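J.: predicted coordinates and the sequence they were generated for:
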Amino acid sequence: MDLYDPLSRFLNFIITTLILFNVIPNSVLAIDDKYEKCSSRFRCGNMDIRYPFRGGNQSEYCGYPGFKVDSNSDVPQITILDRNYRVLKFDWDSKIVSVAIQDYWENN
């Protein structure tokens, strides 16, 4: 077989591809269990909350560090620099979160 023959190159490609797919472990191709657990949305009040935030019964490794949303009395709250904020709105398209200082919420 000539190495430059199109048929032999095609056969080499097929054999190499088959070997690679048999050598690559299934765990590399499988969906990560952490991804499955962290990709689910959770509900707080009337809001759907998702990554990069975490909350509900999601594990510590879900979401960005410091982006934990607490659902106290069906109102999403987030703590930033030791201050509690009430989440007013998640705008997922513009990636903007509107918040209000929780301490001032009842004393406008």
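T.: That came in fine, so what should we check first? Here the structure is a predicted model, which means the values were calculated and not measured.
J.: CA only for contacts and neighbour counts going forward, please
T.: Fine.
J.: distance check, residue 100 against residue 10.
T.: 63 Å (C-alpha to C-alpha, to the nearest Å).
J.: swap in residue 102?
T.: 66 Å.
J.: one more: residue 31?
T.: In terms of C-alpha to C-alpha, residue 31 sits 31 Å off from residue 10.
J.: now residue 84
T.: Residue 84 sits 63 Å away from residue 10, taking C-alpha to C-alpha as the criterion.
J.: swap in residue 59?
T.: To residue 10, residue 59 is 47 Å away according to C-alpha to C-alpha.
J.: could you pull out the strands for the chain?
T.: Taking DSSP state E to define them, one finds strands in the chain at 42-44, 47-49, 54-55, 68-72, 75-80, 83-91, 96-101.
J.: okay, those in a markdown table with distance to residue 36 and mean neighbour count next?
T.: As requested, the strands of the chain are arranged in a markdown table below (distance: least, C-alpha to C-alpha, whole Å; neighbours: other C-alpha atoms under 10 Å):
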| stretch | distance to residue 36 | mean neighbour count |
| --- | --- | --- |
| strand 42-44 | 13 | 17 |
| strand 47-49 | 16 | 15 |
| strand 54-55 | 13 | 25 |
| strand 68-72 | 18 | 18 |
| strand 75-80 | 23 | 18 |
| strand 83-91 | 22 | 16 |
| strand 96-101 | 24 | 13 |
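J.: second structure follows, compare the two:
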Amino acid sequence: MHLNFPPPLLFSVFIFFLSHHFPKSMSTDDVQFSNCNPSFQCRGLGKIEYPFWLDGHQPRHCGSPGFSLHCRNGEATIGIMHRKYRVIDINYNAQVLKIGTINNGSKGACPHPNATIDPSLMSYTSKVENATFLFDCWQYEDHPRSYGFTCEMDDLQRPSYFVVNTSLANELGSKCAERVVIPVLGTVAQALLNHSLDVDGL
């Protein structure tokens, strides 16, 4: 659905897609927007176009509120609902923004709080599904419809689960202290659940 415009490494590499009806670019003939095409590029993103604007390299009027990008050490980030995400790709023709979470903690740290977006700006594409991460569990139980792993809490490796099925998440969740719901690509979720992908392969 589109809205109109008005594990070691596990949590750092989960990618999800956001879709948005990008408005048409501002006219390049307009003098006000003549400085909106900077030569500066942030890694592989190419030219930053409307509704996005590159903070520190383009004036605010070059983009739309809520769509400012920051480039530091060659990595572009965007702030969504008070959280920073890594910008992996922008497809202007398909109107898809591909982002991933940023791992600010230790390599095997447990996940961040729930990831949410502002529905007035963007929506998830149909390729995304909600997954539940259960962590700080009392013990590990092998279950065919879950992916078990460990993550670090308070310097201890704690049993944890990745689950897509809500009823199973509730069942296993009774044995865990914390749960996080986060959007992930359906293909990644299924690859983890059928064990054709593990956290070392991400």
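T.: Looks like it came in fine. Quick caveat, the model's predicted, so the values are computed rather than measured.
J.: ok, back up a step: what about the strands of structure 1, which gets the closest to residue 107 of structure 1?
T.: strand 96-101 (10.5 Å; C-alpha to C-alpha).
J.: now that closest one on structure 2. Mean distance?
T.: Comparison of strand 96-101 of structure 1 with structure 2 after fitting gives an average deviation of 0.7 Å (mean C-alpha distance after the TM-score superposition for structure 1).
J.: residues in contact with that strand: which ones?
T.: 83-91 (C-alpha atoms under 8 Å, 6 or more residues apart in numbering).
J.: same thing but at 6 Å, please
T.: Strand 96-101 of structure 1 is contacted from outside by 85-90, using C-alpha atoms under 6 Å, 6 or more residues apart in numbering.
J.: can you list the strands of structure 1 in a markdown table and add distance to residue 17 of structure 1?
T.: Listed next are the strands of structure 1 as a markdown table, based on distance: least, C-alpha to C-alpha, whole Å:
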| stretch | distance to residue 17 of structure 1 |
| --- | --- |
| strand 42-44 | 41 |
| strand 47-49 | 41 |
| strand 54-55 | 40 |
| strand 68-72 | 44 |
| strand 75-80 | 49 |
| strand 83-91 | 44 |
| strand 96-101 | 45 |
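J.: so which of these gets nearest residue 35 of structure 1?
T.: strand 54-55 (12.7 Å).
J.: helices or strands next to that closest one in the packing?
T.: If contacts are counted by 3 or more C-alpha pairs under 6 Å, 6 or more residues apart in numbering; DSSP states H and E, strand 54-55 of structure 1 sits against strand 68-72.
J.: what range in structure 2 matches the strand it packs on?
T.: The alignment of strand 68-72 of structure 1 onto structure 2 (TM-score structural alignment) spans residues 68-72.
J.: what's next to that stretch, contact-wise?
T.: By C-alpha under 6 Å, 6+ apart, stretch 68-72 of structure 2 touches 42, 52-55, 76-78.
J.: let's go with 8 Å and repeat that
T.: 42, 52-56, 76-79.
J.: so which of the strands of structure 1 is nearest residue 20 of structure 1?
T.: Per C-alpha to C-alpha, nearest to residue 20 of structure 1 of those: strand 54-55, 37.2 Å.
J.: which residues in structure 2 form helices?
T.: In structure 2, the segments counted as helices under DSSP state H are 10-13, 166-173, 186-193.
J.: what residues in structure 1 pair up with the last one?
T.: Counting by TM-score structural alignment, helix 186-193 of structure 2 pairs with no residue of structure 1.
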